[in-house]
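S.K.: pasting a predicted model and its sequence here:
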Amino acid sequence: MKQWQALVRDIPDFPRPGILFKDITPVLADAEGFAAAVAAMVEPWREAGLDAVVGIESRGFILGAALAQALGTGFVPVRKPGRLPADTLSQDYALEYGTDRLEVHVDALPAGARVLLVDDVLATGGTLLAARSLMRRQGAEVAGATVLFEMLALGGRAHWDESVPLLAAAAY
């Protein structure tokens, strides 16, 4: 299987000076690379008894939808403010270059649903923590989280509850 990690491209000073952005669009554009990346993220969760995959805007949508298909579950989007048409729950969070907010439909999941959170990168951890908070407020059980890669120098894992599995397909 293709080594997808070599396809990740570094973009310095994006979206702000001092930020090194890891661009996964070359991974997505390469059929074998994309398949290998999804396979790496899916494999640990095949027997997890999941009801849904929760993808975090925006690259988490792409990866999450692919994981949901591979795992035979539904997909729930967690979006930026103002993009969901029905009633929502919202959660503010910090990221390495500012603050933001995530939202989910209040009726996206039934109480007790077992979910997997999916995003492209674990940086400072704020996005995953906000998504986990939204799921818990909704009454879902967060079985775990998976990311395509983890930015080790930013220390996001230190903020994660160790009793909930957090897996990264690669680390930089």
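M.R.: That came through fine.

S.K.: from here on, contacts and neighbour counts on C-alpha atoms
M.R.: Noted.

S.K.: residue contacts, Val42?
M.R.: 67, 70-71 (C-alpha atoms under 8 Å, 6 or more residues apart in numbering).

S.K.: Thr146 contacts Ala168, correct?
M.R.: Yes: judged on C-alpha atoms under 8 Å, Thr146 makes contact with Ala168 at a distance of 5.7 Å.

S.K.: between the two, who's got more neighbours?
M.R.: Thr146 (27 against 18; other C-alpha atoms under 10 Å).

S.K.: another one to put next to it:
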Amino acid sequence: MAFGVISYHLTAAVAVPVAVVPLLYAGAMGAGAVGALASGVVYDRAGAAVLLALPVLITGVPVLALAPSAGLVLAGVLVWGAATGIQDSTVKALVADLVPQPRQGTAYGVFAAFEGAGALVGGALYGSLYSARPALIITVAALQATALVLLLVTLRRARRASPGHGPAYGRT
């Protein structure tokens, strides 16, 4: 879910003054910093299973961030920020654990390309679905369910390939 869609909702539907939107974005970035730090600590101790929370968090974003009340929207902005922080930090740790060191530069580039393309397509999709918010919420939920399945498959394959080898493979 792009912050542009959330900020449009803030100004158009919740009547938040435009001048307040950057402050809310700053709050989201603060939540992102906390989310990145917390998930990084848990990742180092417990492994990549911490990332299973990410699709769940993201599924809640449109429900909260596109609500009609300012309090719920603020909660959605903070959840969006936390999810962004986790994605911008801890997901990259998983990439480092899954890819051999000599190919990590390429892996980060491929990851960033897919992330950028996904943001472009997602922003267009969510923007076009904004007026049909239930469809937007269902679409986000379906995409995050798909992401959760793909993450589970990836973690299982990684665990089979190198059992007990590094944080990506889960620790007990």
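M.R.: Arrived safely, thanks for sending. Quick caveat: nothing in here was measured; it's all calculated off a predicted structure.

S.K.: once they're superposed, tell me the TM-score.
M.R.: Here the TM-score for the pair of chains, by TM-score structural alignment, normalised by the length of the first structure, is 0.28; 91 aligned residues with a C-alpha RMSD of 5.4 Å.

S.K.: isn't Phe34 of the first structure right up against Val27?
M.R.: Yes: with contact defined as C-alpha under 8 Å, Phe34 of the first structure counts as touching Val27 (5.4 Å).

S.K.: so Arg114 of the first structure versus Ser133 of the first structure, what's the distance?
M.R.: For Arg114 of the first structure, the distance to Ser133 of the first structure equals 14 Å [C-alpha to C-alpha, to the nearest Å].

S.K.: tell me which element the spatially most central residue of the second structure falls in.
M.R.: Centroid check for the second structure by C-alpha atoms, centre = their mean gives Ala83 as the closest residue, at 4.1 Å. Assigned by DSSP states H and E, Ala83 of the second structure belongs to helix 70-98.

S.K.: quick one: buried residues of the next helix or strand after that helix?
M.R.: Downstream of helix 70-98 of the second structure, the first helix or strand assigned by DSSP H and E is helix 104-129. For helix 104-129 of the second structure, the neighbour count (16 or more other C-alpha atoms under 10 Å) marks 107, 123, 126-127 as buried.

S.K.: which neighbouring elements make contact with helix 104-129 of the second structure?
M.R.: helix 3-12, helix 70-98, helix 133-161 (3 or more C-alpha pairs under 8 Å, 6 or more residues apart in numbering; DSSP states H and E).

S.K.: which one of those helices is the most hemmed in?
M.R.: Most buried of those by mean neighbour count (mean count of other C-alpha atoms under 10 Å) is helix 70-98; its value is a mean of 21.

S.K.: packing partners of that helix?
M.R.: On a contact count with 3+ C-alpha pairs under 8 Å, 6+ apart, helix 70-98 of the second structure meets helix 3-12, helix 21-46, helix 53-65, helix 104-129.

S.K.: Throw those helices into a markdown table and include distance to Ile138 of the second structure, thanks.
M.R.: Shown next, in a markdown table, are these (distance: least, C-alpha to C-alpha, whole Å):
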| stretch | distance to Ile138 of the second structure |
| --- | --- |
| helix 3-12 | 16 |
| helix 21-46 | 23 |
| helix 53-65 | 9 |
| helix 104-129 | 10 |
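
S.K.: which one, of those, ends up nearest to Ala93 of the second structure?
M.R.: Closest approach to Ala93 of the second structure among those is made by helix 21-46 (8.2 Å; C-alpha to C-alpha).

S.K.: what angle separates that closest one from helix 70-98?
M.R.: Inter-element angle recorded for helix 21-46 of the second structure and helix 70-98: 40 degrees (by axes from the mean of the first three to the mean of the last three C-alpha atoms, to 10 degrees).

S.K.: show me the helices in the first structure, by range?
M.R.: Ranges of helices within the first structure are 25-29, 31-42, 59-71, 126-138, based on DSSP state H.
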